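> My questions are about this predicted structure, shown below with the sequence.
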Amino acid sequence: MRGIAAHCPFCLLVIAIVSLAGCDPRGPRHRFNGWAATPQAARLVDYRDFLRRQKVEDALPMESLLRSGRRWRRCGVTEFAVPPESAWANMVPTLAAVKQLRADGLLHGERTASAYRDPVFNRCEGGSSRSKHLANNALDFDLARATPSEVARLCAWWQRHGPALKLGLGFYDADKIHIDTSGFRTWGYDYTRKTSLCTRVSG
């Protein structure tokens, strides 16, 4: 390596760049396409067809809807997962809410961080034993540097539309949120209402 550096000072930089790129040279869509060709994705088409019949297929790209979680590498699971068929219907009302949120410019589907989780991965991910991800009713999103005004808009939307949608809105922090349709409620980092950013906004 010293010989390379002496004769080609830029070679080390090139090697470093190639090495870093080799850690994960493919984007999420490319990885999804590769995963979709594996036996683990056997029910992918059936799930997509089910969502199409429910008129929510266009709520999120499939590579976003099937994201297992942020810690998939650390936990040794696949980045994508098709939920059990018995839980497919649970995602329909949540996707209907997501369609409305996206139409109003409050969410971006490509920033989905987590959807269905099986019990083993949910524990590794740090999820609650009562997590709605286990039932395929929840989605986590990264908001990418959400400003206070954007959080206020989201909370105002939740207060207005949440009761009818049975929308649950949780904040892990200002940039990471949880959405489900298992009851109108909100919470913050410690899973209590008092730490929700919506409580602070309304207060």
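Here it is on my side, so go on.
> Please count neighbours and contacts with C-alpha atoms only from this point.
Fine.
> Can you show me the helices along this protein?
For the chain, the helices defined by DSSP state H occupy 2-7, 11-23, 28-36, 44-53, 62-65, 72-75, 92-103, 119-125, 148-165, 197-202.
> this is the comparison structure:
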Amino acid sequence: MLTDDERDAVLFTRWRSGREAEVEAFEAFLVYEKVARVAPTYQLLRSASMWKECRAEPFQLPPPELWPEVRDVLSLLQELHTRGVLPEFEVVSAYRPAGLNRCAGGAARSSHLRFAVDIAPLDAATADRLCRFWREEGAAWNMGVSRYPTGRIHIDRNGYRTWGASHGRGSSYCLR
């Protein structure tokens, strides 16, 4: 069951109309980089959850110069899935342009400006596996991980770090 049932494949199909060539180029890049099956395209292109309040589009295609960052994050998600760390997940937010990020309350240097994913809440066992992976292998992956007060998990490849509700390392669920 989707946790974001409004920004589903049907809405994505309508949004995609008129952007077909750009979305197809993005999907071709993902196929070429062997990360096309990590998550459905419509999930990878979900913008901020506050898209309506911010009068923004429900989906955002990152500019082509950021696609290598998309590949890097997806390769990490693929590894986490293959190894059973994240057996199932739903991407609820990914790339955000600067204006939408500001409106949505994102950090000024948010990884979402380049490409990061927020995934749906995880059960306790999955969260424990993710934290163990981060502690043991996160530095090698340049992995950032956090859990927001909503329960959503943030994952990026923009530096080995963790934080929590206070936006500081001390409140990270991975350090408890």
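Received it, and whenever you're ready, just let me know what you need. What you see is a predicted model, and the numbers here were worked out from it, not measured in a lab.
> picking that back up, please identify the deepest-packed of the helices of structure 1.
Comparing the helices of structure 1 by mean neighbour count (mean count of other C-alpha atoms under 10 Å), helix 62-65 comes out on top with a mean of 22.
> how far away is the residue nearest the centre of structure 2 from S93 of structure 2?
For structure 2, V117 is the residue whose C-alpha lies nearest the centre (C-alpha atoms, centre = their mean; 0.9 Å). Per C-alpha to C-alpha, to the nearest Å, V117 of structure 2 is found 6 Å from S93 of structure 2.
> Give the residues shared as contacts by the two.
Residues touching both V117 of structure 2 and S93 (C-alpha atoms under 8 Å, 6 or more residues apart in numbering): L44.
> For the residue nearest to the centre of structure 2, what is the corresponding residue in structure 1?
Using TM-score structural alignment as the criterion, V117 of structure 2 maps onto L139 of structure 1.
> Map Y32 of structure 2 across to structure 1 for me.
Using TM-score structural alignment, Y32 of structure 2 sits opposite R53 in structure 1.
> circling back: nearest residue to the residue nearest to the centre of structure 2 in space, please, no chain neighbours.
A94 (4.4 Å; C-alpha to C-alpha, 6 or more residues apart in numbering).
> Please say which position in structure 1 that neighbour maps to.
Counting by TM-score structural alignment, the partner of A94 of structure 2 is A115.
> That match against N136, yeah?
Yes. With contact defined as C-alpha atoms under 8 Å, A115 of structure 1 reaches N136; the gap is 6.7 Å.
> Between the two, which has more neighbouring residues?
Shown here are A115 of structure 1 and N136; by other C-alpha atoms under 10 Å, A115 has more neighbours (28 against 24).
> which residues does the more buried one contact?
Residues in contact with A115 of structure 1, defined by C-alpha under 8 Å, 6+ apart, are 65-69, 133, 136-140.
> Quick check: it vs S64 of structure 1, distance?
Using C-alpha to C-alpha, we find A115 of structure 1 at a distance of 8 Å from S64 of structure 1.
> quick one: common contacting residues for these two?
Counting by C-alpha under 8 Å, 6+ apart, nothing touches both A115 of structure 1 and S64.
> Can you tell me which of the contacts of A115 of structure 1 carry over to structure 2?
On the basis of both residues aligned by TM-score structural alignment, their matches' C-alpha atoms under 8 Å, what survives of the contacts of A115 of structure 1 in structure 2 is 65-69, 133, 136, 138-140.
> Only the buried subset of these, as a PyMOL command please.
The following PyMOL line selects those of those that are buried, judged by 16 or more other C-alpha atoms under 10 Å:
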select buried, resi 65+66+67+68+69+133+136+138+139+140
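> Select from the kept ones among the contacts of A115 of structure 1 every entry located in strands.
The strands, defined by DSSP state E, take in 138-140 from those.
> quick one: which of those is nearest to A59 of structure 1?
L139 (11.9 Å; C-alpha to C-alpha).
> what sits against the closest one?
By C-alpha under 8 Å, 6+ apart, the contact list for L139 of structure 1 reads 94, 112-116, 133, 178-180.
> what does S64 of structure 1 give?
109-113.
> what do we get in structure 2 for it?
That one, S64 of structure 1, aligns with Q43 by TM-score structural alignment.
> how far away is its match from A125 of structure 2?
Distance from Q43 of structure 2 to A125 of structure 2, by C-alpha to C-alpha: 24 Å.
> And H154 of structure 2, by the same measure?
From H154 of structure 2 across to A125 of structure 2, the span is 17 Å (C-alpha to C-alpha).
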